[in-house]
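Asker: For reference, the sequence and a predicted model appear below.
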Amino acid sequence: MMKQPTKDGFAQKKIGSKKPDGFSDNPIRAQVTLALEQRGRAINLIMVAGKACDEPALDILRQTKEGEFYLAIEKDTIISFALSDRIDWRWNQKQAALTTKDDRESLYAVDGGFDDPLTGEIQFYCKARGGDVPQTDGLSIAVDLQQSGGSYLPIIIDPDIRNPPPGGG
């Protein structure tokens, strides 16, 4: 079910920096590079290199039958998110770079990204939930795109926002 907008837009919950309780001392480590790709008039977010760094056979980047991609967290995992250097962008400077729609401090934590916003990686701590029923949380990504004049345009890449939006053209 899609969240309805608040008067300030779609509410985002900041992810804390404290590792989730009971987080593994030996988590899986994975590297994901974010990129943008233009297809016709659309711009798509691309996740590159979803292979785990320390378990080469484990691929955390998965695809649904409908063709949507997601990150599969089967064990406690630290994902290092980096921004592709093919695009003039940086992590957003005025708000949290990674957010969710719901309070998930028991599952997620974020560290890094602001020491060097152009090249800094963000460490995303993900606690495995366990159980047989897959559960998902949309992860919004806040970046600043550099414009041709040198100024930055802040944007939020939100998996719950569709174009066109529900109920409108």
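Answerer: Yep, it's here.

Asker: Please make it C-alpha for all contacts and neighbour counts, starting now.
Answerer: Fine.

Asker: Relative to Ser80, how far out is the spatially closest residue to Thr77 that is not a sequence neighbour?
Answerer: Closest residue in space to Thr77, ignoring its immediate chain neighbours: Ile28 at 4.5 Å, by CA to CA, 6 or more residues apart in numbering. According to CA to CA, to the nearest Å, Ile28 and Ser80 sit 11 Å apart.

Asker: And here is the other one:
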Amino acid sequence: MITDQQKAFEQLYHDNVDKVHRLCLGYVEGNQPLATDLQQEVFMKVWQHWNSFKGTAKRSTWLYRIAVNTCLQFLRDNKNKLTESLDNKIELVVETVVDKELQYATLYACMNKLNKVNKSILLLELEEVPQQEIAAIVGIKHNAVRTRINRIKQQLTKCVNHENI
């Protein structure tokens, strides 16, 4: 027999799995297998801590907070490995990829220059998470989110166009 908790979890999963995956992709520079691993880890944590949800925000906001924290923890734990891997990938990209892929690589590299909070805001904004929810997830005021989004767009534009940022 399927419990109400299982039904609620399945609904949360189906409503958000693609968004969480794309969020994870943004943190791991488009590495699909790694993003899938992180996505699975996020949903395992959600299931394990299901009963600790306090209900002060929407369950999806709680889920995104877990996803952001999981990705940031992974990056902290693997900082040196990822830097070496990124250096090798950039050399390979420059030598072998077509223009569109190079543009994506440039965009990801520019995104990685953002601080952790701004990167989280950008990735959540790209997932069309409401700005009020983004504010709750990252712990800043709604007006600050709107301002930061504009500044982030300006920063990325300059970076992608190889202007000094």
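Answerer: Perfect, I can see it now. Quantities reported herein were computed from a predicted structural model and do not represent experimental measurements.

Asker: Post the TM-score for the overlay when you can.
Answerer: Between these two chains, after superposing, the TM-score reads 0.23 (TM-score structural alignment, normalised by the length of structure 2); 73 aligned residues with a CA RMSD of 5.7 Å.

Asker: still on that earlier bit, so what's the residue count around the residue nearest to Thr77 of structure 1?
Answerer: Around Ile28 of structure 1 sit 21 other residues, with neighbours defined as other CA atoms under 10 Å.

Asker: quick revisit: what do Ile28 and Ser80 of structure 1 both touch?
Answerer: Counting by CA atoms under 8 Å, 6 or more residues apart in numbering, no residue touches both Ile28 of structure 1 and Ser80.

Asker: State the distance from the residue nearest to Trp91 of structure 1 when sequence neighbours are not counted to Asn44 of structure 1.
Answerer: Computed as CA to CA, 6+ apart, the closest residue to Trp91 of structure 1 that is not its neighbour in sequence is Val143, at 4.4 Å. Here Val143 of structure 1 is placed at a distance of 14 Å from Asn44 of structure 1 (CA to CA).

Asker: The two: which has the busier surroundings?
Answerer: Higher neighbour count among Val143 of structure 1 and Asn44: Val143, with 24 against 12, using other CA under 10 Å.

Asker: where's the more buried one relative to Tyr152 of structure 1, distance?
Answerer: As judged by CA to CA, Val143 of structure 1 and Tyr152 of structure 1 stand 9 Å apart.

Asker: is it true that Leu145 of structure 1 touches Leu83?
Answerer: No. Distance between Leu145 of structure 1 and Leu83: 11.2 Å, which falls outside the contact criterion (CA atoms under 8 Å).
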